[in-house]
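1. need coordinates for the following:
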Amino acid sequence: MATDDANCAVAHGAEQAPPWTRTLVAVFASPVADLLLRYGHDLGYHTVLVEPERGRVTNEEAGTTTVLTHFPALDGDTDIVVTDHHRAELGQLLADALKLPVRWVGVMGNPRHPGPHVAALRELGVDDTEIARVHRPIGLNIGSRTPPEIAIATLAGLIADRNAKPGGFEF
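-> A predicted model of the protein is given here:
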């Protein structure tokens, strides 16, 4: 198939997609984190799980991604997704993430409830301008409820944001 559209050629398998340098960091082991990392790997992300409690990490997670108890050196091609807003370590890990030169930081959670990350960060003395860098809710609003739906909506939102697109059916 001959085409002058590079994206079309990649979609039809006529050309290879360019290599990505993106990193996806899921914070806290959870069913959503498992799927974010699996799908993220398929999307070309280098995947990292940050889980302070190694006992929460499954063998599947440890076999398919880099698993650390703290953030590694990260750059502006990194997206961080916190997958559990109930953990005691939430504030400290977010404060650590905000010190890094990453592209995007978000926390999962129901938008109808106040984000517990705000109080946790304020307790640690994090400035409001830094707290405002934390996205919540995250992902595209597709009514997702299950871990696979949440992971897909989150990754689709990251892709739309990275490409400066609104997501959804607006083109």
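
2. every contact and neighbour count from this point should use C-alpha atoms.
-> Noted.

3. contacts only, for the residue most central in space within the chain.
-> Nearest to the geometric centre of the chain sits Val81, at 3.4 Å (Cα atoms, centre = their mean). With contacts defined as Cα atoms under 8 Å, 6 or more residues apart in numbering, the neighbours of Val81 are 24-27, 105-108.

4. second chain to compare with the first, below:
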Amino acid sequence: MKRPLLEALQAARAAKHPTALVTDLNDGRQTLIATQVAGGEPQGDLPLTAMQRTAVEAAVLADRSGPLGEDANLFVHVYNPPLRLVVVGAVHISQALVPMAQLAGYEVLVVDPRKAWANSERFPAVELVDGWPDEALRGLAPDHRTAVVVLTHDPKLDDPALGVALRSPVFYIGALGSRKTHAGRLNRLRDDGLDDSALARIHGPIGLAIGARSPAEIAIAILAQMTQVLHGATPLVKETPLGSDAAAAQ
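-> Take a look at the predicted model:
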């Protein structure tokens, strides 16, 4: 790899921009594409067609390195930033979910303006954001590698966060609460201008239906559902919400 291209790759990774390096295996020519940089113009000496650019973007979205489309002579190496989980609400479920998600490779942030809940004693080794959830989420600029989980069970905190998440490309949105709680939440979000197609992105009540009751069990159900959505997996059994068990366990 030529030095200017290496420096550009290092800079893109430091800035946590999803980036792809395309190499012609025949002659070694390369092109670097940082997909979220303004303009996203390729750098390097390997020209790509519009169809090949589309294939690169698909590879980045799928987080999959390998041959570029049907052209075995071109290899795309995807450099994505870590998956990110934004947890709104420094509650008991969050205390269990945070280390599980970190173990699964997520960069985790906990957002809660209530400092009595969001503190380093309850959440060691995790970044805490004490701003109002909607303002904090806008500042975090959630992308397609971000999951947002709202767990406060307080509309004043959850609803603004959901409004921002639903207007972003995050891959997963989950909200704690019973069916009744979720129905009321959807009505409030409709009043905020969100349509049913947007609201259908919310997994609520949250988590896979595994009979979870304790905070740790609910955290397992949430992380399992995030994993299922991330990889586009089809449920083995018909999924039903956790229902009021999740809300009661908070």
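
5. quick check: TM-score for this pair?
-> Superposed pair, TM-score by TM-score structural alignment, normalised by the length of structure 1: 0.77. Supporting alignment: 152 aligned residues with a Cα RMSD of 2.4 Å.

6. still on that earlier bit, can I get the contacts of Val81 of structure 1 in JSON lines with distance to His70 of structure 1, neighbour count and secondary structure?
-> Putting the contacts of Val81 of structure 1 into JSON lines (distance: Cα to Cα, whole Å; neighbours: other Cα atoms under 10 Å; DSSP: H, G, I helix; E, B strand; the rest coil) gives the following:
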{"residue": "Leu24", "distance to His70 of structure 1": "14", "neighbour count": "23", "secondary structure": "strand"}
{"residue": "Val25", "distance to His70 of structure 1": "11", "neighbour count": "27", "secondary structure": "strand"}
{"residue": "Ala26", "distance to His70 of structure 1": "11", "neighbour count": "28", "secondary structure": "strand"}
{"residue": "Val27", "distance to His70 of structure 1": "9", "neighbour count": "26", "secondary structure": "strand"}
{"residue": "Val105", "distance to His70 of structure 1": "15", "neighbour count": "19", "secondary structure": "strand"}
{"residue": "Gly106", "distance to His70 of structure 1": "17", "neighbour count": "21", "secondary structure": "strand"}
{"residue": "Val107", "distance to His70 of structure 1": "17", "neighbour count": "23", "secondary structure": "strand"}
{"residue": "Met108", "distance to His70 of structure 1": "19", "neighbour count": "19", "secondary structure": "coil"}
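
7. and Leu5 of structure 2, how far is that from Ala34 of structure 2?
-> Applying Cα to Cα, to the nearest Å, one obtains 11 Å for the distance of Leu5 of structure 2 from Ala34 of structure 2.

8. compare these two and say which one has the larger neighbour count.
-> Set side by side, Leu5 of structure 2 and Ala34 show unequal neighbour counts under other Cα atoms under 10 Å, the larger going to Ala34 at 27 against 17.

9. count the neighbours of the residue nearest to the more buried one when sequence neighbours are not counted for me.
-> By the measure of Cα to Cα, 6 or more residues apart in numbering, the closest residue to Ala34 of structure 2 outside its immediate chain neighbours is Thr19, 4.2 Å from it. By the other Cα under 10 Å criterion, the neighbourhood of Thr19 of structure 2 contains 24 residues.
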